[in-house]
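J.: okay, predicted coordinates and the sequence, questions at the end:
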Amino acid sequence: MDIMTYCIAVSLKDGLVLTSDSRTNAGIDNVSIYGKMHAFETAPDRKIVVLSAGNLATTQAVIDQVKRDRKDHVETNLDSVRYLSEAAEYIGKISVEKQRRYLDAGGQNSFNPTATFILAGQIRNDTHAAYLIYPEGNFITTSTQTPYLQIGENKYGKPVLDRFLRIDTPLQEAGRCCLISMDSTMRSNASVGAPVELLIYHTDSFILDEYYCFQEDNEYLIKLRRMWHEKLKEVFIGLPHFSTQEARPLPNS
């Protein structure tokens, strides 16, 4: 079963904004709901959250392994890493191992065990950050010019992020931007759907106390969707018209 999903991580001057949908699709007649936002219990000096997309068996196996490693106090776990980049490398290695195990076990030729993750949070006095971990285990982070990362069905929600997100965007404003990006994706792709999870993390706070879960019939989500549609329509109607005086016959080919 594949996680047909959309997740966003925004790393701004004041903190992090994380957003994910909850729909899983293994065919037109097999739609389920699985959360893709995973907050881990860790030592007091760190907060780490992982967003997941891809094969459901792989993502669940990776998340379970990360939890077991911490519980069993293995040498490398989320409590022992000193930097978020180390945590990203650690999760990347686990992901590659789980994917390889499924491939070695054989199965249908169409089976695709790949998974992609976003890891975000803060450790000790280091600045908060977000990393996109590819199926191959390598990873990238955000930049001042591009302060967000996406996984899953990212093409429909990307334009609004490009237009409105800047490194100094306030966290609440960034949260609304992510919800609009998510709504644009849900409108264009039926494999992405509610509930929509939103988490806002304030830098140096080391608490995850601003979490929202919006169901499909949530009053705020409906209002946001309606207002965005109406305002876009108003702007579209008000756009300047091209002059019909510039029209000419189509040149012969």
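T.: Thanks, I have it. Numbering: from 1, shown residues only.

J.: from here on, just use CA atoms for contacts and neighbour counts.
T.: Fine.

J.: which elements pack onto the strand or helix carrying Leu119?
T.: Here Leu119 is covered by strand 115-123, with elements defined by DSSP states H and E. Packing partners of strand 115-123 (3 or more Cα pairs under 8 Å, 6 or more residues apart in numbering; DSSP states H and E): strand 46-55, helix 84-104, strand 129-133, strand 148-152.

J.: need the three-state assignment for Phe236.
T.: Classification of Phe236 using DSSP: H, G, I helix; E, B strand; the rest coil returns helix.

J.: host element of Asp209?
T.: Using DSSP H and E, Asp209 falls outside every helix and strand.

J.: I'd like to know how many residues surround it.
T.: Neighbourhood size, Asp209 [other Cα atoms under 10 Å]: 11.

J.: roughly how far is stretch 193-209 from the heart of the chain?
T.: On the basis of Cα atoms, centre = their mean, to the nearest Å, stretch 193-209 sits 12 Å off its chain's mean C-alpha point.

J.: mind listing what's buried in that stretch?
T.: Judged by neighbour count (16 or more other Cα atoms under 10 Å), stretch 193-209 contains these buried residues: 193-204, 206.

J.: likewise for stretch 40-56?
T.: Neighbour-count burial for stretch 40-56, counted by 16+ other Cα under 10 Å, picks out Phe40, Arg46, Lys47, Ile48, Val49, Val50, Leu51, Ser52, Ala53, Gly54, Asn55, Leu56.

J.: next, the one to line up against it:
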Amino acid sequence: MTYCCGMMLDRGLVLMSDTRTNSGVDNISTFRKMYHWSLPGERVVSLMTAGNLATTQAVISKLEEREKAPSERHNTVLEAPTMFQVATIIGKLLRETIQERDEQNGMQASGTFTASMILAGQIKGMEPRIFLIYPEGNFIEAQPDTPFFQIGETKYGRPIILRAYDPTMSFEDAVKLLMVSFDSTIKANLSVGLPLDLLVIERDKFEPLHERRILATDPYYRAISSRWGEALKRAFHSLPDYSFYNAPAPVED
């Protein structure tokens, strides 16, 4: 499993992904799930992946090959005129890759090689955009009412984002919010784990503003994890106490 999240802010985009692909007492693997390409001054495009590792790596490899030989293969992420068309290209490539692997492995393997992706970026003269790409190749775009997308193990980290997200928040606060979201998910599910990859894209800059890998030993992450746990305990104990003897009478129909 995995967990990736892409968030829209007034200032730009903030993306974070974990790196765990297998889980178990003695079976843990780490693979990058966040990739980006840029033409300074013209565009920056990032892709996060979740699902079957062989499928997602095949899609990334095909995209990388197209970037290395653009004269032979058109419709690359660095040539498409809009982010919508970039999403269309990647969606088609994802669908074709899944179909190829299903056909190679027979009907019983159908669905085994599924994957989903979050595409984010900006092309000069246009707004920053985020798309959620489904295994079927279709996609939806983030809007003010749905300003962030998650893929993978999403349920544990979603509540904190829903409660604390603000489009006007700073990049630094957005990173802090995502760290809390990921820490909550890591605590609840063994299939999500560190290191985490972080990418910040500022509006109209067309190259990463901030990029880093967050290790389990990272002092800021450890402080966030510890203090968030303590803050939750304090918030819990500050809530009104429940009483067996002074409970309100039930309302009759």
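T.: Everything's here; your move. Given the structure is predicted, the values throughout are model-derived calculations rather than measurements.

J.: ok, back up a step: now the helices and strands packed on strand 115-123 of the first structure as a markdown table including distance to Asp14 of the first structure?
T.: Listed next are those as a markdown table, based on distance: least, Cα to Cα, whole Å:
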| stretch | distance to Asp14 of the first structure |
| --- | --- |
| strand 46-55 | 15 |
| helix 84-104 | 17 |
| strand 129-133 | 11 |
| strand 148-152 | 14 |
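
J.: do you know which of the ones you listed lies nearest Asn218 of the first structure?
T.: Of all those, strand 46-55 sits nearest to Asn218 of the first structure, with 22.3 Å by Cα to Cα.

J.: once aligned to the second structure, how far is the closest one on average?
T.: Once the two models are superposed, strand 46-55 of the first structure sits on average 0.4 Å from its counterpart in the second structure (mean Cα distance after the TM-score superposition for the first structure).

J.: other residues contacting that strand?
T.: With contacts defined as Cα atoms under 8 Å, 6 or more residues apart in numbering, strand 46-55 of the first structure is touched by 1-7, 20, 36-42, 59, 112-124, 151-152, 206-208.

J.: that one maps to which residues in the second structure?
T.: Mapped onto the second structure using TM-score structural alignment, strand 46-55 of the first structure spans residues 43-52.

J.: for burial, what's the neighbour tally of Lys233 of the first structure?
T.: When neighbours are counted by other Cα under 10 Å, Lys233 of the first structure registers 11.

J.: can I take it that it is in a helix?
T.: Yes: Lys233 of the first structure: assigned to a helix according to three-state DSSP.

J.: got a list of what it touches?
T.: Lys233 of the first structure makes no contacts at all, as judged by Cα under 8 Å, 6+ apart.

J.: what of Glu89 of the first structure?
T.: Gly137, Asn138, Phe139.

J.: buried ones only from these, please, as a PyMOL command.
T.: With 16+ other Cα under 10 Å as the criterion, this PyMOL line picks the buried residues out of the contacts of Glu89 of the first structure:
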select buried, resi 137+139
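
J.: would JSON lines of the contacts of Glu89 of the first structure with distance to Thr24 of the first structure and secondary structure be doable?
T.: Shown next, in JSON lines, are the contacts of Glu89 of the first structure (distance: Cα to Cα, whole Å; DSSP: H, G, I helix; E, B strand; the rest coil):
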{"residue": "Gly137", "distance to Thr24 of the first structure": "23", "secondary structure": "coil"}
{"residue": "Asn138", "distance to Thr24 of the first structure": "25", "secondary structure": "coil"}
{"residue": "Phe139", "distance to Thr24 of the first structure": "24", "secondary structure": "strand"}
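
J.: now Tyr6 of the first structure. Nearest residue, chain neighbours left out?
T.: For Tyr6 of the first structure, ignoring the flanking residues on the chain, the nearest one in space by Cα to Cα, 6 or more residues apart in numbering is Gly152 at 4.6 Å.

J.: picking up where we left off before, could the buried residues of stretch 193-209 of the first structure go into a markdown table alongside distance to Asp79 of the first structure and secondary structure?
T.: Listed next are those as a markdown table, based on distance: Cα to Cα, whole Å; three-state DSSP:
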| residue | distance to Asp79 of the first structure | secondary structure |
| --- | --- | --- |
| Gly193 | 33 | coil |
| Ala194 | 32 | coil |
| Pro195 | 30 | coil |
| Val196 | 28 | strand |
| Glu197 | 25 | strand |
| Leu198 | 24 | strand |
| Leu199 | 21 | strand |
| Ile200 | 22 | strand |
| Tyr201 | 19 | strand |
| His202 | 20 | strand |
| Thr203 | 19 | coil |
| Asp204 | 17 | coil |
| Phe206 | 14 | coil |
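
J.: any chance of these in TSV, plus distance to His73 of the first structure?
T.: As requested, those are exported to TSV (distance: Cα to Cα, whole Å):
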residue	distance to His73 of the first structure
Gly193	37
Ala194	36
Pro195	34
Val196	33
Glu197	30
Leu198	30
Leu199	28
Ile200	29
Tyr201	27
His202	29
Thr203	27
Asp204	26
Phe206	22
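
J.: post-alignment, the helix or strand containing Leu224 of the first structure versus the second structure, mean distance?
T.: Using DSSP H and E, Leu224 of the first structure falls within helix 219-237. Superposing on the second structure and averaging over aligned pairs (mean Cα distance after the TM-score superposition for the first structure), helix 219-237 of the first structure comes out at 0.6 Å.
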